[in-house]
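*Asks:* what's the 3D shape of this:
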Amino acid sequence: MAISLQKGQKIDLTKGRAGLSSLTVGLGWDPVTAEKSKGLFGGLFGGGGTANIDCDASVLMLDEKGKMANKNSLIYFGNLKSADNSVRHSGDNLTGDGDGDDEQIVVDLKSISPSVHKLVFVVNIYSCVSRKQDFGMIQNAFIRLVDNSNNEEMIHFNLTDNYSGLTSLFVGEIYRHNGEWKFNAIGDGTKDTSISEIANKYV
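*Replies:* Next up is the predicted model:
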């Protein structure tokens, strides 16, 4: 049974699970319906009653100093796998419609370079400025970790804060601690408008 985390909670992944090596990190979200919006978003809604919002999940692979070694340390829709193939992105989901994960990232913990100390999972809204969109228009956002050896959901973290006016979400991070891997439920929003703007802070 998955452990439900609250914002700011940290939990061991590999301690007590010596065989854990391959994880699927699932990220999901739903557009707010037009009815719930009470007309605030006007022309952004089409006939389907929901906003056409393109959220993108990305991973920043950081070293011990919290920096990216090179541009391939950013895994996103334009670079779907790391050089060592330890992190692989499922590809872009353009709408967020439907149940379950909207985007998935497979992480092979044992293949991650020793120089990488942290994987930071971020979701941002594509073209948020020109489309005048923010995370107040998204609901039911979550991140979950699944053990690929048995398809067991280990961790589930629902992002329940009010993210109105914010355009990027730092969802969670997997990081090294005393030779083991841990997960931190972050759930913080920022006003960064693109994944490149976020990535530039870590070079």
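*Asks:* can we go C-alpha only for contacts and neighbour counts from here?
*Replies:* Fine.
*Asks:* Please enumerate the strands of this structure.
*Replies:* In the chain, the strands defined using DSSP state E lie at 3-5, 10-12, 22-31, 55-62, 74-75, 87-89, 103-108, 118-125, 138-147, 152-158, 168-177, 180-190.
*Asks:* For residue 48, which of those strands is the nearest?
*Replies:* strand 22-31 (11.0 Å; Cα to Cα).
*Asks:* which secondary structure elements does the closest one contact?
*Replies:* On a contact count with 3 or more Cα pairs under 8 Å, 6 or more residues apart in numbering; DSSP states H and E, strand 22-31 meets strand 103-108, strand 138-147.
*Asks:* Including distance to residue 121 and mean neighbour count, could these go into JSON lines?
*Replies:* Shown next, in JSON lines, are the helices and strands packed on strand 22-31 (distance: least, Cα to Cα, whole Å; neighbours: other Cα atoms under 10 Å):
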{"stretch": "strand 103-108", "distance to residue 121": "9", "mean neighbour count": "22"}
{"stretch": "strand 138-147", "distance to residue 121": "9", "mean neighbour count": "20"}
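*Asks:* Let's have those in CSV, adding distance to residue 181.
*Replies:* Below are these laid out as CSV (distance: least, Cα to Cα, whole Å):
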stretch, distance to residue 181
strand 103-108, 12
strand 138-147, 13
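*Asks:* Go through those and name the closest to residue 200.
*Replies:* Among those, strand 103-108 sits nearest to residue 200 (Cα to Cα), with 21.6 Å.
*Asks:* To check against the first, give me the structure of this:
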Amino acid sequence: MGLTLRKGDALTLTKKDGSSLTRIHMGLGWDAAEQKRGFLASLLSGGKPQEIDLDASAILYTSDRRVQDIVYYGQLKSRDFSITHTGDNLTGEGDGDDEVLLVDLNRVDDSVKHIVFVITSYSRQTFDQIENAFCRVVDDALPSKPEVARFDLTEQGRFTAMIMASLSRNGQGWKFTAIGKPANGKVAHDIAAEAATVL
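*Replies:* Next comes the predicted model:
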């Protein structure tokens, strides 16, 4: 079990021997909140829980906070091939990670100083319809793929996006920061300027 972080906490991504992590995956997940519905609404839905289609993305920034690249459901790989999105989850169903971004930290272009991970709602479903949102860092270089750090989001509200966390260069390695800042936008491009303000 990894270290549980709270909003604003930061962690340098190192192994037990002090060397830097090289390959990680950022897993993001969420569930539909329990909705109190009337008899007719329950009948029409067939008793099924509401489907929540959120999109996880990674925004890559230069040192002066300019957007260098965005990895999302419409572009599944960064131009430097350091980040791969494993695919879009259209419902939010199932346990564990709903969407995953694989990150090879050694391949991130030298001009990239920050990577911000965000969740957006293309269908404009708001975060008061969502619960148990989280992001977690997993060490993919080890066969056991241990969880390094986890950030569980407790905030809900009438916003359509969340700036979840960031990775920033820290000497020869990287630092992970739990952010949890609400925003509004359908896709990552919509909130890229606002996400830059957290760096």
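*Asks:* Could I get the TM-score for this pair?
*Replies:* TM-score of the superposed chains, computed with TM-score structural alignment, normalised by the length of structure 2, equals 0.88; 190 aligned residues with a Cα RMSD of 2.1 Å.
*Asks:* returning to what we had before: let me know which of the helices and strands packed on strand 22-31 of structure 1 is the nearest to residue 4 of structure 1.
*Replies:* strand 138-147 (9.1 Å).
*Asks:* deepest of the strands of structure 1, which one?
*Replies:* Ranked by mean neighbour count, these are led by strand 55-62 with a mean of 26 (mean count of other Cα atoms under 10 Å).
*Asks:* Any chance of a markdown table for the strands of structure 1, columns distance to residue 46 of structure 1?
*Replies:* Converted to a markdown table, the strands of structure 1 look like this (distance: least, Cα to Cα, whole Å):
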| stretch | distance to residue 46 of structure 1 |
| --- | --- |
| strand 3-5 | 34 |
| strand 10-12 | 40 |
| strand 22-31 | 12 |
| strand 55-62 | 17 |
| strand 74-75 | 31 |
| strand 87-89 | 29 |
| strand 103-108 | 23 |
| strand 118-125 | 18 |
| strand 138-147 | 16 |
| strand 152-158 | 27 |
| strand 168-177 | 24 |
| strand 180-190 | 27 |
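*Asks:* out of those, which comes closest to residue 97 of structure 1?
*Replies:* Among these, strand 22-31 sits nearest to residue 97 of structure 1 (Cα to Cα), with 6.1 Å.
*Asks:* ok, residue 29 of structure 2 - contacts?
*Replies:* By Cα atoms under 8 Å, 6 or more residues apart in numbering, the residues touching residue 29 of structure 2 are 92, 96-99, 132-135.
*Asks:* So the nearest residue to residue 60 of structure 2 once chain neighbours are set aside versus residue 64 of structure 2, what's the distance?
*Replies:* Once flanking residues are discounted, residue 60 of structure 2 sits nearest to residue 115: 4.5 Å by Cα to Cα, 6 or more residues apart in numbering. Noted for residue 115 of structure 2: a distance of 13 Å to residue 64 of structure 2, by Cα to Cα, to the nearest Å.
*Asks:* Same check on residue 132 of structure 2?
*Replies:* Plainly put, residue 132 of structure 2 is 33 Å away from residue 64 of structure 2 if you go by Cα to Cα.
*Asks:* next one: residue 140 of structure 2
*Replies:* Counting by Cα to Cα - residue 140 of structure 2 and residue 64 of structure 2 are separated by 30 Å.
*Asks:* Show me which of those two is the more surrounded one.
*Replies:* Set residue 140 of structure 2 next to residue 64 and count neighbours by other Cα atoms under 10 Å: residue 140 wins out with 19 against 12.
*Asks:* Report the contact partners of the more buried one.
*Replies:* 23-25, 146.
*Asks:* Using TSV, please lay out those residues together with distance to residue 106 of structure 2.
*Replies:* What follows is the contacts of residue 140 of structure 2, written out as TSV (distance: Cα to Cα, whole Å):
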residue	distance to residue 106 of structure 2
23	8
24	11
25	13
146	19
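*Asks:* If anything else comes up later, I'll come back, but that's it for now.
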